[in-house]
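**Q** Prediction below, plus the sequence it came from.
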Amino acid sequence: MDSKRGQQGAAAGAAVLLLIIAGLMVLFIILLPPQERAELLDQNYTSGTSSGTRSSTVDKSVEVLLETSPGRIDYLAQREIEHPLPVVNIFTTTESKILAEKSVVSVKRAVFTDQTSEFRFPVADLPNTDDVLLSFNVESLVGELFVTLNGQELFRGSATGGAVEPIRVPKNMLTEDNTVVFSVSSPGLAFWRTNEAILQNVKVVGDVQNLDAQVSRNVFLVSETEKDNLEKVTLKFQPDCQYGQVGLLTVTVNGNEIYKAIPDCGLETVPIEFSSEIVNKGENRITFRAESGTYLLSHVVAESKLREVDFPTFYFEISHEDYLDVTSDRRRVRLRLDFVDVTADKEADVLVNGHINQFDTKEVSYTMDISDDIVRGNNAIKIKPKRTMEVRELKIELLK
């Protein structure tokens, strides 16, 4: 009886020992690094980071041949885009204006008297004011009349009664604030005499250029796809003007001068090519300015010429053994595309070694079987969208 009990106790102790050893082995396997644990259990290990090269997953039924992120792929329906602009009518006008006037000027000079008269007038727009004249009527004059402008002599002489020929004022004597001083000569030895002058209708007149319609500003819009693929831009217009009666025509785009000349008024079209670097994505401002005269610019258009889109091409390898498995239907090759946009239409041609496969979907991902299009060795896949799309991930998988 005691012998039987001893055997049962020994068996229980051995079972407990085995359980402890098994638990320690399981714990040991769990604590092993993933790569060593996979080798111990006869599994394939992948680090989970792929840069577009061939790798294996833990699932032996799926082998990743290519994994990459294509990103944004642009679609261009045409190589040239026109941005028509409205007719441009710019001009300057010149008007004769009275800059200042005074009804009566009275001056006198004697032995003990020297009475002068000051006449102030401003020139608000000096750069665009020309042909300034000083005019007056002489009611009476004894002696010589002196006229100075800003301290410089403008007129000296005698005049008979009535209107005096207008005195031309040199532009280099003018400032924004001007002072005319009238005076008469001294009687000299005739000390008993008083020289004096009375002038009426004193006026300063000048030709002032009106620049209100000198400038025309327009805007044209450039999309992100157009900007990213822009090769060059050409501005075209047909000028209607009178040669010899117009000044320089200046054109700027976003503040950058692209043209400054007097165009041939008889030309059908004036083409102006400028750098795509000064074109902005979105709003672009174009300004026309006439120095003088009248310009009527019609058929105004900014033409964008786009470079040919280089659609991305991706490559993956098919070994001889895998190729035989695929052609014998033991394995399949699958293309998977994951998109960024969930709701937008995604439509494209997928070229696998020159064979065209099409898809049109609104889903966030799309898969297609490309087993019939593969070749032994190096394979190429190109995506040609029919509208701009963003592809988050492209994956080529070899399936059992």
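**A** Thanks, I have it.
**Q** Only C-alpha atoms from now on, for both contacts and neighbour counts.
**A** Fine.
**Q** show me where the stretch 251-400 of the chain has helices.
**A** 320-327 (DSSP state H, counting those that start in this stretch).
**Q** alright, now check it against this:
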Amino acid sequence: MKRAQSSASNVAVLVFLIAVFMALFVLLLPSEDRNELLNSNLDGDDDSSSETFLLTQSPGLLKPSSDDETIHKIDSVNLFLRDEPSVSDLATKLIVSRGVFSSNIRKLSFKAEDTENLEDINLFFTVEEGDGNIIITLNDVEVFVGQASGLQNIVLPKNLLQEVNTIKFEVSSPGINIFKSNEYTLRDVKVRQSFEIVNTKEKRRIVLSAAEKGNGKLNYRLFCNSAADISRLRIFLNGKELSDEVITCGSSEKEAEIDSNDLDEGENEFIFDIDKGDYLINDIELTVKSSEGGSINYKFAVSEDDFEDIKTRNKDVELDIQFSDDDEKKFVFEINNNEFTIDIKDNEYNQDNLGRFIEEGNNVFKITPQSEFNIDKLDLILK
């Protein structure tokens, strides 16, 4: 009896030692091997509960189309580089004189407007009669000294200009002749400021839907607002030069072909640029080839093992769509020509039990919008 008890105790000790040894062995294993060993039994049934994404897309903007092309209207563009004058009438009649014992000095003021775009500034007047030299200063800096007659055009230095400017008129002394005075009579004293008005470049942006993936063309009408020398018109699309041509004054219709690779899904930017002249570009239209009805198609493949899971109903297929807002949306989606018509007012849509429409190998998912909306994300999930 004692021998049996001793034998049982030995077995218990042996089992305990084996358990301790196994625990130490597991603890001393690298973490990756230890996790794999501990989770091997837990993961035995993972294949039936894991998810597989058969299709993941972010289509963006979808909108219906009545035919196989979409026309986008683009706002008119007015490009110009022109001079615009501004004339200030300072005096209709002005008399300045100087004698030995007296003088009649006249001061006139004017405002300088847009000095950054100011090209030049001129002082105009007509001399009716005059003796001696007339002296003209701008902001206390002499700009003209000498005899003058008839119509005068004096260029005023731009660097002397201030916000408010003073022009002073005076005449030279007659010298020691005490009985004589020098005098000038001026009429129609004016200041003419000429400004260069610049708007030689403008941008226009349009947004293309996911269905607009074909080639395009840009049509526009070009008008000349004023007679000018030959000019150069350049058009850029998304930073790439689309057109570069020499243009003359007149009215004409233009067209530029666009390769589909130069168009982006979503926002596209056109830049219109001239080097001189004054032109109006209007009736601008961008025509882009698109799929029928504005639909988009995606292909996806299903492996033999995944199809077996679907066929045996171990797994099914679910459609999840995330929209950018919760406004009303109408669309038709198809899986291998099996149609579903949807009319919802939500920011998401889910449809399960789609496995019965899935085929082994290649499959086609198609969505056709019947209203305009944005899809942020679209997933077909095997789960």
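**A** On my side now, so go ahead. In this text, all values refer to a predicted model and were calculated from it rather than measured experimentally.
**Q** Tell me where the stretch 251-383 of structure 2 has strands.
**A** Applying DSSP state E, counting those that start in this stretch to the stretch 251-383 of structure 2 gives strands spanning 252-258, 266-274, 277-289, 296-302, 317-323, 328-335, 338-345, 348-351, 361-369, 373-382.
**Q** which secondary structure element contains Gln200 of structure 1?
**A** strand 195-210 (DSSP states H and E).
**Q** Give the buried residues for the next helix-or-strand element following that strand.
**A** Counting by DSSP H and E, the next helix or strand C-terminal to strand 195-210 of structure 1 is strand 215-222. By 16 or more other C-alpha atoms under 10 Å, the buried positions in strand 215-222 of structure 1 come out as 215-216, 222.
**Q** Excluding chain neighbours, what is closest to the counterpart of His299 of structure 1 in structure 2?
**A** Alignment note (TM-score structural alignment): His299 of structure 1 maps to Asp283 of structure 2. The shortest distance from Asp283 of structure 2 to any non-neighbouring residue, by C-alpha to C-alpha, 6 or more residues apart in numbering, is to Tyr220 (5.2 Å).
**Q** biggest helix in structure 1 by residues?
**A** helix 2-31 (DSSP state H).
**Q** And the helix or strand that that one is followed by, what's buried?
**A** Counting by DSSP H and E, the next helix or strand C-terminal to helix 2-31 of structure 1 is helix 34-40. For helix 34-40 of structure 1, the neighbour count (16+ other C-alpha under 10 Å) marks 37-38 as buried.
**Q** And helix 34-40 of structure 1, what does it pack against?
**A** Helix 34-40 of structure 1 sits against no helix or strand, with contacts defined as 3 or more C-alpha pairs under 8 Å, 6 or more residues apart in numbering; DSSP states H and E.
**Q** Determine the number of other residues adjacent to the spatially closest residue to Phe331 of structure 2 that is not a sequence neighbour.
**A** Spatial nearest neighbour of Phe331 of structure 2, chain neighbours left out: Pro369 (4.3 Å); criterion: C-alpha to C-alpha, 6+ apart. Neighbourhood size, Pro369 of structure 2 [other C-alpha atoms under 10 Å]: 22.
**Q** hang on, the earlier thing: hmm, Ser252 and the match of His299 of structure 1 touching each other?
**A** No. Using C-alpha atoms under 8 Å, Asp283 of structure 2 is not in contact with Ser252, being 11.4 Å away.
**Q** Overlap of the contact sets of those two?
**A** Common neighbours of Asp283 of structure 2 and Ser252 are listed as Arg221 (criterion: C-alpha atoms under 8 Å, 6 or more residues apart in numbering).
**Q** one step back: show me the contacts for the residue nearest to Asp283 of structure 2.
**A** 253-255, 281-285 are the contacts of Tyr220 of structure 2 under C-alpha under 8 Å, 6+ apart.
**Q** what helix or strand is whichever residue in structure 1 pairs up with it on?
**A** Alignment note (TM-score structural alignment): Tyr220 of structure 2 maps to Phe237 of structure 1. Of the helices and strands defined by DSSP H and E, Phe237 of structure 1 is found in strand 230-240.
**Q** Report the angle between that strand and strand 215-222.
**A** Between strand 230-240 of structure 1 and strand 215-222, the angle comes out at 150 degrees (axes from the mean of the first three to the mean of the last three C-alpha atoms, to 10 degrees).
**Q** Compute the inter-axis angle for strand 230-240 of structure 1 and strand 270-274.
**A** 150 degrees.
**Q** rewinding a little: by neighbour count, sort out the buried ones in the contacts of Tyr220 of structure 2.
**A** 281-282, 284-285.
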